[in-house]
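1. Show me how the following folds:
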Amino acid sequence: MRTSEWVFVVDDDRAARESLEYLLTSVGYRVCGFQSANDFIAGYGDRVGCLILDVRMPGMSGLQLLLELERRQPPLSTILVTGHGDVPMAVTAMRHGAIDFLQKPFNNQALLDRTEEAMARARGLYKAEISRSEVDANFNRLTCREREVAWLIFGGMSNKQIAAELELSCKTVEAHRANVMGKMSAHCVVDLVQKLNVLVGPKPFPDLKSVRSHSTAG
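-> Okay, here's the model as predicted:
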């Protein structure tokens, strides 16, 4: 059973929407249907899941909703469906985050397979979001000096080099380093670097001016 999973179906065609809701409920998904893109925006609530979205609807179209979701970046994976699909529309949909584009009438098993793939991707998006939040929270616990030390470790400096750069004793640097590792829940330098990469990407901060400006940012 997939009682913790949500699938959202957005289609102005009531019969088509209810048919999908029945199919998805029958295999254990929790399903919530909406008759328009605006109704979905109002009722979605940033839940983790899969969105099955009709392209052509009155008001905001499926592609327009997809663009809005691309801006908001929710933990959601989208499958577009339509009876009027064409290759350019499919390319546009994939470019803006849809994981698949199915043309009506589609095979039910194919839809279920794509839905499971979408769910797996949504779980990954959610985990990445949680990971970023945890790293942010831990980083915000560091003092300004600890942030300087963290970025210099990130830049590949040894304790001795950091001590010279910051005009501190090696013993003081070791104490700051231990605090950084503890507060960031990093079990080794590689782990710390990976966590800092979540915040800033792989580019190092080789000079103290850059380090200090970054340590006081945010």
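2. Could you use CA atoms for every contact and neighbour count after this?
-> OK.
3. what's the burial count for the spatially closest residue to Ser169 that is not a sequence neighbour?
-> Of all residues beyond its chain neighbours, the one nearest Ser169 is Ala163 (5.6 Å), with distances taken as Cα to Cα, 6 or more residues apart in numbering. By other Cα atoms under 10 Å, 18 other residues sit near Ala163.
4. quick one, what contacts Ala163?
-> Counting by Cα atoms under 8 Å, 6 or more residues apart in numbering, Ala163 touches 169-170, 173.
5. from memory Leu125 sits against Gln73, does it?
-> No: using Cα atoms under 8 Å, Leu125 makes no contact with Gln73, being 9.2 Å away.
6. Those two - which one has more neighbours?
-> Neighbour count, other Cα under 10 Å: between Leu125 and Gln73, Leu125 has more, with 19 against 14.
7. next up, for comparison:
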Amino acid sequence: MQARATVYIVDDDDSVRRALSRLLMAHGYPVTTFDSAQAFLDEADFEAGPACVILDLLMPAMDGLALQHGLPRRMPVIFLSGHGDVARVVQAMQAGAIEFLEKPVSDTQLLAAVEKGCACAAEHFALERELQTLRQKLQRLTPREREVLTWVVTGIRNKQVASELGTVEKTIKVHRAHVMQKLEVDSLPALVRIADRMGLCVSRRDDDARQRAG
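-> Predicted coordinates:
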């Protein structure tokens, strides 16, 4: 079973940090607290695992909105503040906050927001890990193999790829086999999914292929 996402609490009020920590830890959430935005940026390990953050809006030196802009987009942000005017709420939500709660907040509201934030955090973290793994696999390819990959995933035949690259079909088959081995897949649809996930430029070539076929 995957561990729960960590909840970071950033608030300059010690009593708020203690109260939130007790509530969340009582419901099984790992919690780490910080008394300032700068302490959070200096000490938190954003790569350690999935995490969401509860931010106070008004804090000395760096406020919650400024801190929000310095965080990875994949980290869900929940604002908890006693100073939530409409303009600030809109600004926070436009920047990607998932909730803006006003103090005092009910346990039910807070826990619902944290559950939502942690679920988003786990999803984003898993996606980033998957993309990182795919990037590492793509780095195994030689420049020629990567070029063959971008042509193969258009669906055109090996013979046509060979013609485009100025070589013979047998060579393309060898490159294609190496590509599939290095990317650890066993079918063309799997190659297409990887190319799509990594944003490889295949759409234009696919259009070209259809034009040639027509």
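8. In PyMOL, how would I select just the buried ones from the contacts of Ala163 of structure 1?
-> Provided next is the PyMOL selection string for whichever of the contacts of Ala163 of structure 1 are buried by 16 or more other Cα atoms under 10 Å:
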select buried, resi 170+173
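9. what's the mean deviation for the strand ranked longest in structure 1 versus structure 2?
-> Longest strand in structure 1, counting residues (DSSP state E): strand 2-10. With mean Cα distance after the TM-score superposition for structure 1, strand 2-10 of structure 1 departs from structure 2 by a mean of 2.8 Å once superposed.
10. Next: stretch 171-178 of structure 1.
-> In the superposition against structure 2, stretch 171-178 of structure 1 averages 1.4 Å from its aligned positions (mean Cα distance after the TM-score superposition for structure 1).
11. can you count the residues close to Gly28 of structure 1?
-> The tally of other residues near Gly28 of structure 1 (other Cα under 10 Å) stands at 14.
12. I'd say it and Trp6 touch.
-> No: under the criterion of Cα under 8 Å, Gly28 of structure 1 makes no contact with Trp6, lying 9.8 Å away.
13. Do you have the strands of structure 2 handy? List them.
-> Using DSSP E, strands in structure 2 cover 6-10, 31-34, 51-55, 77-81, 99-102.
14. taking the ones you listed together, which one is wrapped up most tightly?
-> Burial of these is given as mean neighbour count (mean count of other Cα atoms under 10 Å); strand 51-55 ranks first at a mean of 27.
15. which residue numbers in structure 1 go with that strand?
-> Here strand 51-55 of structure 2 aligns to structure 1 at residues 49-53, judged by TM-score structural alignment.
16. Tell me how far the top helix by length along structure 2 lies from the chain's centre.
-> The longest helix of structure 2 (DSSP state H) is helix 107-138. Helix 107-138 of structure 2 sits 7 Å away from the centroid of its parent chain (Cα atoms, centre = their mean, to the nearest Å).
17. Structure 2: helices as residue ranges?
-> Assigned by DSSP H, structure 2 shows helices spanning 14-26, 37-43, 64-69, 86-94, 107-138, 143-152, 158-165, 169-183, 188-197, 203-213.
18. picking up where we left off before, now for the longest strand of structure 1, which elements pack on it?
-> Strand 2-10 of structure 1 sits against helix 14-26, strand 29-34, strand 49-54, with contacts defined as 3 or more Cα pairs under 8 Å, 6 or more residues apart in numbering; DSSP states H and E.
19. Many thanks, we can stop here.
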